[in-house]
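Engineer: requesting a structural model of the entry that follows:
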Amino acid sequence: MSLPANLQPDEASPYWLNKGDNAWQLTAATLVGLQSVPGLVILYGSIVKKKWAVNSAFMALYAFAAVLVCWVGWGYQMSFGKKFIHFMGRPDVKSLNEKFLLEQAFMGYLPNATMIYFQFVFAAITLILIAGALLGRMNFHAWMLFVLLWVTFSYTIGAYSLWCPDGWLAKKGIIDYSGGYVIHLSSGVAGFTAAYWVGPRANKDRERFPPNNILLMLAGAGLLWMGWTGFNGGDPYTVSTDASLAVLNTDVCTATSLLTWLFLDILFFGKPSVIGATQGMITGLVCITPAAGVVQGWAAIIMGFLSGSIPWYTMMVLHKKSWLLKQVDDTMAVFHTHAVAGSLGGILTGFFANPKLCRLFYLVDDWQHYIGLFYGLESGHHTAGFKQIGIQLLGIVFVIGLNVVVTSLICLLIRLVVPLRLTDEELQIGDDAIHGEEAYALWGDGEKYESRINSFYGGEDFPTAPKGEVQMA
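Structural biologist: Here you go, the predicted structure:
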């Protein structure tokens, strides 16, 4: 095949491009995307009451699409572009420029187009995780505005500060391998804060909120777990031994966490809970994320034990004793599974980060940074080890403060335009009142099924089955 006259061979495959790295990065990004669509779409749609299945799944799907438009429009440049202010990049439409997209990215042997795609799926899943705290009562129109504002004014600040080479916490040497702070701590705190402002679900929903399909919930959870291969395996931006280690550590920690949570459920409640095991899986994935490629296997197992027990304690015991936690209706317990587990992972990273592995990831030889306290004490670099713990704690304080303040301001601004919470009537009806659609179109036994969407498109409603009969399709 001959190339167009205006295209030289080195332009399609420049000297700096590594085809293996680029192929893996695109694959890793797609795996992370599958965690959201269809992963969390399925999980959210099946773990809630039947009447909330469509709304919950649609909140996730909308967020994925809306974040992409914001990300290529201005979000990526605000997160990884040229410095604008101390903690934020300059808003720019450069990400839509063909020349920029084909140039080498700030890290790795990849084009900017690949890096933008990879970083987008991380931004998208953060908003979808926030949605987990708001299921079953947030006004969908308010959610549409919330996504646009939060990814612009909160996510970009966290990503720039911790991940951009010019970020102030990045320069201090914080270790957040793949988003324990930027994604999970942020989403846990923002979700909890937004849940406070939106208000609780209807009383009946708070008292009883059974999943409508546990098997589908497990399918969504499985996509989440397997997709984490790209989540943590893609962050070295290269096909390296460090990427392989990150993937293995992720699975080991997750499995340990799931089994620990399962054991605690059996020990204290007498029954092995499938939903509980899923929560343990999620806390394990979250906890290992800031440390995935910079800790050894034994440390990953310890982190799994702690991520399966400490969030279990905060959710099952502390939550019932804390006045504040009981006041906020966090539907999916995002505070415990992401804020608590993310903070725990960040602190444990400060203890167990192996300086040799950190040098592989950060490509620096600096004993003043990137050394866990355990290795600092072992090697005589006590000051550096304690300093790393201090930096990790500083990152937690910053992310919490940022998300409480910015999320609160966004919610207060939105409610000047549209109500944050659905009306009482909509809360009672659910999907049909909000979208005119229902997840399970079943009827019979004297019930009438009204197809509003069918009527809208000019069709006829389905006939009503005679009383006492079940009408089959």
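
Engineer: contacts, neighbours, all on C-alpha from now
Structural biologist: Fine.

Engineer: residue contacts, I301?
Structural biologist: Taking CA atoms under 8 Å, 6 or more residues apart in numbering, we find I301 in contact with V252, C253, T256.

Engineer: let's see this one next, to set against the first:
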Amino acid sequence: MSSSAYVLPTDASPKWNNKADNAWQLTAATLVGLQTVPGLVILYGSMVKRKWAVNSAFMALYAFACVLICWVSWAHGMAFGAELLPFVGKPNHALGGKFLLAKSPVGYFPMADFVFYQFAFAAITVVLLAGSLLGRMNFYAWMLFVPFWLTFSYTVGAFSIWDDYGFLEGKIIDYAGGFVIHLSSGVAGFTAAYWVGPRISDDRQSFPPNNIILVLGGAGFLWMGWTGFNGGAPFKVGEIASLAIFNTHLCTATSLLVWLTLDMIVYTKSSVIGAVQGMITGLVCITPGAGLVDSWAAILMGALSGSIPWYTMMVLHKKSAFFQSVDDTLGVFHTHAVAGLLGGVLSGLFAKPKLLRTMYTDGNQYGPGLLYSFSEGESVGEGFRQIWYQLLGAGFIIVWNVVVTSLICIVISRFVDLRMQEEELEVGDDAAHGEEAYALWGDGERTWVPLRLHISPTIPSLCRRRFSIPLTTMNQEE
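Structural biologist: The predicted model follows:
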């Protein structure tokens, strides 16, 4: 068989299918998926106190599976389907063989690639949000929260900014989700943390990671997986994908080093957790402009993402009564909302007109980065207009997530407690799941009666049908 036969169209690879683009898109989607499973599963499970390791990792694993079922059942249509309203599409499934094997409208590969890639984006958004709620949210409430938030919040942001019919499409520069993913998860996580309530006092005062080496392992999956996160956004193998990947790692390394330097100057110690936070803010900040800015701009964005979120988290947060009143477990507001907003504004400042035209079919629909409106003879008015659009998009995402996340939490609270009971919070994983992360003696055997047997059921309305006598009463009689 001649070598040319491998590139000729076949029933399995139609004429419109570009094998290179198809292979890269599947690889990129897999890399994004690996950021969550196992990336954030490991990161969350090891970054929290030992008694919350199982619960935190399980929240991420559950969300990943739940989002996939919801995404292909109705949410993909709401995010990328036919217009229902200017900010959301019509609910529709993405399961038909004819639909999945047809050409994707955004690239030369099957629609199945696009559906799976966008699912991976949606899943990691929900799991990032969970970082604000670790260490106290009732798992049953989380099971309800995930599909509700995906349906009424994430799909709206994705449709409004990315879909051809969205009212902000063609106006907001958001290359791979600085607003749609990171600003929304940071704001929604902070809002949900307010409604769920804080951890118990002991956990807020002392919440050490249970395994820093695994923290680094999870962070590594997150960092390397971002190659697919930003490299897959152009939906083809080309110059923009290459530049986006290069800029992603350059910005991230810069941000990590700046955060680490500030820690050493202020606290005289180099913190591993601080370095991971700096890594995350760099990844987030470069996302909305990864393939649209020059590399010198990526370095500058890294310097700002390593310093401004550091200031809001390490200085402003500790001085602000407002921030102190809301228990954001892993500081998701700072690492994602602040860094995502920063990246979105900087993308409006540094986006290069040539790269915009290369990335988008009609690159002229976007104004030039404000900097280039001065330096390359572009219209200064268009540069300022683009900054205004970036701020408008950020405002829409912030307001929508505050309102919708609040409503979701209020509705769920009418059916199940958002926060675990105090007795359960004292115990942790064993109370929530009957499992613990580490067996510290024997082979996981216990020599005492598990504390969870003495805790009232999490969903009393369901359990009353099974127990005619309250467990606490039974224990007293014993």
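
Engineer: mind checking the TM-score on these two?
Structural biologist: Their TM-score after superposition, calculated using TM-score structural alignment, normalised by the length of structure 1, is reported as 0.91; 441 aligned residues with a CA RMSD of 1.5 Å.

Engineer: ok, back up a step: out of the contacts of I301 of structure 1, which end up buried?
Structural biologist: Buried members of the contacts of I301 of structure 1, scored by 16 or more other CA atoms under 10 Å, are V252, C253, T256.

Engineer: keep only the contacts of I301 of structure 1 that stay in contact in structure 2.
Structural biologist: Listed in the original numbering, the contacts of I301 of structure 1 still in contact in structure 2 are V252, C253, T256 (both residues aligned by TM-score structural alignment, their matches' CA atoms under 8 Å).

Engineer: and for E98 of structure 1, the neighbour number?
Structural biologist: Using other CA atoms under 10 Å, E98 of structure 1 has 11 neighbouring residues.

Engineer: with the one 10 residues further on instead?
Structural biologist: Look at G108 of structure 1: counted by other CA under 10 Å, it has 18 neighbours.

Engineer: return the closest of the contacts of I301 of structure 1 with respect to L409 of structure 1.
Structural biologist: C253 (36.3 Å; CA to CA).

Engineer: in contact with that closest one, which residues?
Structural biologist: Contacts here follow CA under 8 Å, 6+ apart; on that basis C253 of structure 1 touches G284, L285, I288, A300, I301, I302, M303, G304, F305.

Engineer: quick check: closest non-adjacent residue to the aligned partner of it in structure 2.
Structural biologist: When structure 2 is aligned by TM-score structural alignment, the residue opposite C253 of structure 1 is C251. If the residues on either side of it in the chain are set aside, C251 of structure 2 comes closest to G302, at 4.3 Å by CA to CA, 6 or more residues apart in numbering.

Engineer: counterpart of the one you found in structure 1?
Structural biologist: The equivalent of G302 of structure 2 in structure 1 is G304 (alignment by TM-score structural alignment).

Engineer: dump the contacts of I301 of structure 1 into TSV; add distance to Y62 of structure 1 and secondary structure as well.
Structural biologist: Putting those into TSV (distance: CA to CA, whole Å; DSSP: H, G, I helix; E, B strand; the rest coil) gives the following:
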residue	distance to Y62 of structure 1	secondary structure
V252	33	helix
C253	31	helix
T256	33	helix
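
Engineer: ok, A102 of structure 2 touching P110?
Structural biologist: Yes: here A102 of structure 2 lies in contact with P110, judged by CA atoms under 8 Å, at a distance of 5.5 Å.

Engineer: of those two, who's got more company?
Structural biologist: When A102 of structure 2 and P110 are compared for neighbours, P110 comes out ahead with 23 against 15, by other CA under 10 Å.
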